[in-house]
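*Asks:* What follows is a protein structure lacking sequence information:
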């Protein structure tokens, strides 16, 4: 796993894209603080950049660094969720401008997968996590279902967990600073 993490970090540091297994489905990732790298993700997915992307952080400390104020309820949602849960926060900071939604929010998930935690922890910055498909196409449930355009469009493909099948995406919850909760995707 260490070799794979080091290869990913080299690509991420150079503004490249990785294809990697997450705690949900296979994802396309890049340095979430690099505007040009984020632009490449939108181009590869053929996705309008007004449709926000998710980013992953390694732990609560990294989350707190990239959100102006993490509502207390967020920690309960993260700890008590039965599946990976992405939370949309108000007033993100320290990430690429083109990663932030028009309403000044950002969808962030604290990674529960060991590979992702180690990768992001060693990289010391959040990484983008968006499903490995062209926008509008079905999310692949396994590595074998990933479109060849995606495989060719990234700079590095992680050579771990390729046999794993995950047919679920994360839950997405909008949590405003006034503690208003809205379930976007179960």
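*Replies:* In hand now; what should we look at? Everything quoted here is computed from the prediction, not taken from an experiment.

*Asks:* CA atoms for contacts and neighbours, from now on please.
*Replies:* OK.

*Asks:* Just confirm residue 164 contacts residue 144, I think it does.
*Replies:* No: here residue 164 lies out of contact with residue 144, judged by CA atoms under 8 Å, at a distance of 9.7 Å.

*Asks:* In contact with the residue positioned nearest the centre of the chain, which residues are there?
*Replies:* Centroid-nearest residue in the chain: residue 129, 2.3 Å away (criterion: CA atoms, centre = their mean). For residue 129, the contacting residues are 22, 27-30, 53-56, taking CA atoms under 8 Å, 6 or more residues apart in numbering as the criterion.

*Asks:* try residue 94
*Replies:* 33, 65-66.

*Asks:* Second structure for comparison follows:
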């Protein structure tokens, strides 16, 4: 398994509007190009998830974050830098993303990926990735690759061949930061 080969295969799928099953800094995720509305629709359909329920995106670093959020509150940089576990932040006024990825209240959840594979993939792809747990809506989040259901495995266009056991097999914390710097914990 060569990480660079897996990155190139993943980018080929993403550029075609396809879906990936890939290891993230939290759990195994279903992903696609976060700027492609048709690809985002496929994620909702595969998960059997209402499109009114928002999906999370991953970016490679804070420079990329700034290209997809109109105004990143200063406190967000501290949270990103000092969080001891993966933390998704819900931001007001996302920009340059698929419209069906943006919640009805004009927000989007974005996490700066800490996983080496994700960072390299996103950097090379040059766009954020959707990242949602690899399960059908309403079913438990798989704690390992072995727990991912056959419907998910068959429903994606490519399974990244880095079947690592995740050391952090739990979803990220979720924090909402409004543009007036009010911080609200959504999920610990």
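*Replies:* Arrived safely. Fair warning: this is a prediction, and the values are worked out from it, not measured in the lab.

*Asks:* coming back round to it: among the contacts of residue 129 of the first structure, which lie within helices?
*Replies:* In helices, judged by DSSP state H, none of the contacts of residue 129 of the first structure are found.

*Asks:* now the helices for the second structure?
*Replies:* Going by DSSP H, the second structure shows helices at 3-15, 37-47, 62-66, 74-82, 116-125, 150-155.

*Asks:* residue ranges for the strands of the first structure, please.
*Replies:* Here the first structure has its strands, by DSSP state E, at 18-21, 26-29, 54-57, 85-90, 105-110, 127-131, 156-157, 171-175, 181-185.

*Asks:* Could you dump those strands into CSV and include distance to residue 7 of the first structure?
*Replies:* Conversion of these to CSV gives the following (distance: least, CA to CA, whole Å):
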stretch, distance to residue 7 of the first structure
strand 18-21, 10
strand 26-29, 13
strand 54-57, 18
strand 85-90, 26
strand 105-110, 22
strand 127-131, 15
strand 156-157, 8
strand 171-175, 29
strand 181-185, 33
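
*Asks:* Residue 71 of the first structure: which of those strands is closest?
*Replies:* Evaluated over those, closeness to residue 71 of the first structure peaks at strand 171-175, with 7.8 Å, by CA to CA.

*Asks:* which position in the second structure aligns with residue 49 of the first structure?
*Replies:* Using TM-score structural alignment, the equivalent of residue 49 of the first structure in the second structure is residue 51.

*Asks:* Apart from its neighbours in sequence, what residue is nearest that match?
*Replies:* residue 44 (6.2 Å; CA to CA, 6 or more residues apart in numbering).

*Asks:* before we move on, what about residue 158 of the second structure?
*Replies:* Leaving out its chain neighbours, the residue that sits closest to residue 158 of the second structure by CA to CA, 6+ apart is residue 20, at 5.0 Å.

*Asks:* burial measure for that neighbour, as a count.
*Replies:* Neighbours of residue 20 of the second structure under the rule other CA atoms under 10 Å: 28.
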